[in-house]
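[1] Take a look and give me a structure for this.
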Amino acid sequence: MKTALRFALPFCLLASTTTLASAQQQCGGDLAPFLAGVKAEAVAAGTQAEAVDKALAGAAIDQKVLSRDRAQGVFRQTFLEFSQRTVSQARLDIGKKKIKEYADTFGRAEQEFGVPAGVIAAFWAMETDFGAVQGDFNTRNALVTLAHDCRRPELFRPQLIALTKMVEHGDLDPATNTGAWAGEIGQVQMLPKDIIEFGVDGDANGHIDVKKSSPDAILTAAKFIQHLGFKRGEPWIQEVTIPDNLPFERSGLGGTMTAGEWFKLGVAPRDGNTGFQNLQVSLVLPQGRKGPAFITYPNFNIYLEWNQSFIYTTSAAYFATRLAGAPPYQKGNPEPGLDTEQMKVVQTKLEGLGHDVGKIDGILGSGTRAAIQKEQQRLGLVPDGWPTAAFLNAL
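    Next up is the predicted model:
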């Protein structure tokens, strides 16, 4: 996936009143004075004036970027639909070939940063199909557009400043560099600030080029994932089988039970590995108790930092286990879910009952899932967080 999925997190950030007021003063209006302000800030941050001039020369607002930004939405597909499309056999085969082709680089990534090959390769596949589809938006113009737009300048202006530093380093040509509509660059779709801070020259040619150099992209991703909190030697997600008589109200992200406590209740890892019993985990049921079931370990949090879409993160984590040798998950026989309009009705009813579900958009996000669980329990239904027609009728 080359789209700017990681921006699901910043969409939800609430800046302080002071920060927002300051950001608002630095956005909108005529482009020329806006760019002059960007130049002043970049020079104050240490970028040479000549490099800033080169970075901003010919900058323009891209209306297609604004259209993408306004239309961005979270996945409406189910986990089974999305994961079976993205974790295809063809991608798995290519991923294994890439891991073998860049064995030395992946080995270095695990030795230096503690991140296994499968974790990196899964992101590499899902973001750009291993570098094949990196986006065709001019990166400089995308960031100028989004920093100038007054919707989220506090997010994009720092990325534009970081881009000027990349130009100064000779790592980016502002006139020709392309990427995702939201300014993400390269084979694993990273933002300029992250590239500046975590970039690794994997091929030792004196430049960090996450767009053309696979070793640079792999090691930069590894260092970034380590920064997000990935713990060496620990699992991230594990498929399990579950009995019918669980305390399903304790399932869902943000769990408060250890793996060992779930195992004692009959939750059984399909791979037989029960070696991390003391770690606090979550039992996640993407399509309810009758569909696939997983426990997520603390390392799963890095996926939520990368992208807050539950469907994307669970699929990416599962993909990584497949590259590490895990078998395909058991599909189960989940009950049919609700369509978008039915989900909007559910969200409206939940909101009327005092639950915070965010925007009424027909999307089964984490807030909606949590509210559904609470109402399922109140109504005497199994609280597995999966909305069905029976739940809608009961509600």
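[2] from here on, contacts and neighbour counts on C-alpha atoms
    OK.
[3] can you tell me the helix or strand for Tyr303?
    helix 301-306 (DSSP states H and E).
[4] Tell me how far the very next helix or strand once past that helix lies from the chain's centre.
    Once helix 301-306 ends, the next helix or strand along the chain (criterion: DSSP H and E) is helix 310-323. Centroid separation between helix 310-323 and its chain, computed with CA atoms, centre = their mean, to the nearest Å, is 11 Å.
[5] before we move on, what about stretch 18-29?
    For stretch 18-29, the distance to the chain centre is 27 Å (CA atoms, centre = their mean).
[6] Just the terminal-to-terminal distance for that stretch.
    Start to finish, the residues bounding stretch 18-29 are 20 Å apart (CA to CA, to the nearest Å).
[7] tell me which residues of that stretch are tucked away?
    20, 23-24, 26-28 (16 or more other CA atoms under 10 Å).
[8] here's the other one to compare against:
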Amino acid sequence: MRFLPLLAALVLSAGAATAKAPCGGSFNSFVDGLKKEAISKGHSKSTVDKFFASARFDQKTINADRAQGVFQMPFLDFSQRLISQNRIDNGRRKSKQYDAVFRQIERQYGVSRGVLLAFWAFETDYGAFQGNFNTLNSLVTLSHDCRRPDLFRPQVFAALELYERGDFSPTKTTGAWAGEIGMVQMLPADIIENGVDGDGDGEVNLKTSAPDALMSGAQMLSHLGWRKNEPWLQEVDVPQNLDWAKSGLDHQMNARDWAKQGVKPRYGNLPNLPASLLLPQGRKGPAFLAYPNYRVYFEWNKSFVYVTTAAYFATRLEGAPRYDAGNPDPALSGNQMKQLQKKLKARGHDVGKVDGILGKLTRAAVQKEQIRLGLPADAWPTTALLNKL
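    Alright, predicted model coming up:
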């Protein structure tokens, strides 16, 4: 199953406006407003007219934007759905095929190859499925839509800049429904800021050149704060008598201090780095130490389940064993999760949107209520917690 349209929506853009962007109303009038703004930014009227001449509203883009149910899946289900032996085998073949490129990336950016291979796999199946949505139509449609215009409106003008450079076609450039382009799916503004000519042909082509895409992805991670040559995620075994209230991304201590608490790595050694104990499905499921680079993933994608799956898959591609799935308590259904979020909001917790997705804010609120109610505070919501609330 192809996940590209579902994953793309949560990618962050560099340069999103802070003020609420104009949206809605007549689509043609909205496009006229974009054209006027483009001219006010210094683009010539003739160029602007040519760029927007083919812009059309795309209902398929809106439909894809609203279809985000996959993120309601718990980590084990989500990761097993995305990670297959075929993707692991293909990743290892790509690692050998582009070994020289990965070695250059590792020297220059300190980004381990597994990290980029995992993004490459999940975003486009190593370039095989890059999306067939007209990029301009998607960006203009999502800018017109009032759900997240601040994110997408700046991307329209970035695409215009790429058009002026000869690197974008209003009628032919295609990609994901949310406007990302190429093998690792980058938005136009990110291409401008982080695009790298990895193959030395004088162009940055993220759709057909794997070296360009990989080098650009590494540059983007570096720009987002990736710490050179440091780990990002490591599976661990945890003692059953651990203070679970210390788990979660809001809590951190040195990995070696975690060792003093009885936390043991399932492979490798524990580094001298700050780490959070991550329990994606509670104390009875798999456990990981998340290092500072893990948090950079959230600058690429906001979904907790996607980030954790991508980070874990990166370790698998570099030889880590399959996780110990354990025997976690059953996950709440989507409707139960929404009920939980409403109850948490009623108690004054910030859980963001009531969407049935167990994200960072909901996890933090769950843990606080578990502490209050005297339950194991592992941030994994259960029917027992729901009933007590």
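[9] Could I get the TM-score for this pair?
    After superposition, the two chains reach a TM-score (TM-score structural alignment, normalised by the length of the second structure) of 0.93; 386 aligned residues with a CA RMSD of 2.2 Å.
[10] just to revisit the earlier point, which members of the buried residues of stretch 18-29 of the first structure define the maximum pairwise distance?
    Spanning the widest gap among those are Leu20 and Gly28, at 13.5 Å by CA to CA.
[11] State the helix or strand in which Phe119 of the second structure lies.
    Phe119 of the second structure belongs to helix 113-124, assigned by DSSP H and E.
[12] after that helix, next one along is what?
    Using DSSP H and E, the first helix or strand after helix 113-124 of the second structure is strand 133-134.
[13] Identify all contacting residues around that next one.
    Applying CA atoms under 8 Å, 6 or more residues apart in numbering, the contact partners of strand 133-134 of the second structure are 61, 170-177.
[14] That one corresponds to what range in the first structure?
    Under TM-score structural alignment, strand 133-134 of the second structure corresponds to residues 137-138 of the first structure.
[15] do stretch 369-386 of the second structure as well
    Mapped onto the first structure using TM-score structural alignment, stretch 369-386 of the second structure spans residues 375-392.
[16] got it, and stretch 189-202 of the second structure?
    With TM-score structural alignment applied, stretch 189-202 of the second structure matches the range 193-206 in the first structure.
[17] Can you list the buried residues in that stretch?
    Buried residues in stretch 193-206 of the first structure (16+ other CA under 10 Å): 193-196, 198-203.
[18] residues in contact with the residue nearest in space to the middle of the second structure?
    Nearest residue to the geometric centre of the second structure (CA atoms, centre = their mean): Asn301, 1.9 Å. The contact partners of Asn301 of the second structure, by CA under 8 Å, 6+ apart, come to 10-12, 307.
[19] Surely Asp378 of the second structure is in a helix?
    No. Judged by DSSP: H, G, I helix; E, B strand; the rest coil, Asp378 of the second structure forms no part of a helix; its state is coil.
[20] my guess is it contacts Trp244, does it?
    Yes. Asp378 of the second structure lies in contact with Trp244 (CA atoms under 8 Å); the separation is 5.2 Å.
[21] Identify the contacts common to the two.
    Here Asp378 of the second structure and Trp244 share the contacting residues Arg283, scored by CA under 8 Å, 6+ apart.
[22] Those two: which is more packed in?
    For Asp378 of the second structure versus Trp244, neighbours defined as other CA atoms under 10 Å are more numerous around Asp378 (27 against 19).
[23] list the contacts for that one?
    Neighbours of Asp378 of the second structure in contact, by CA under 8 Å, 6+ apart: 244-245, 247-248, 279, 282-283, 367, 370.
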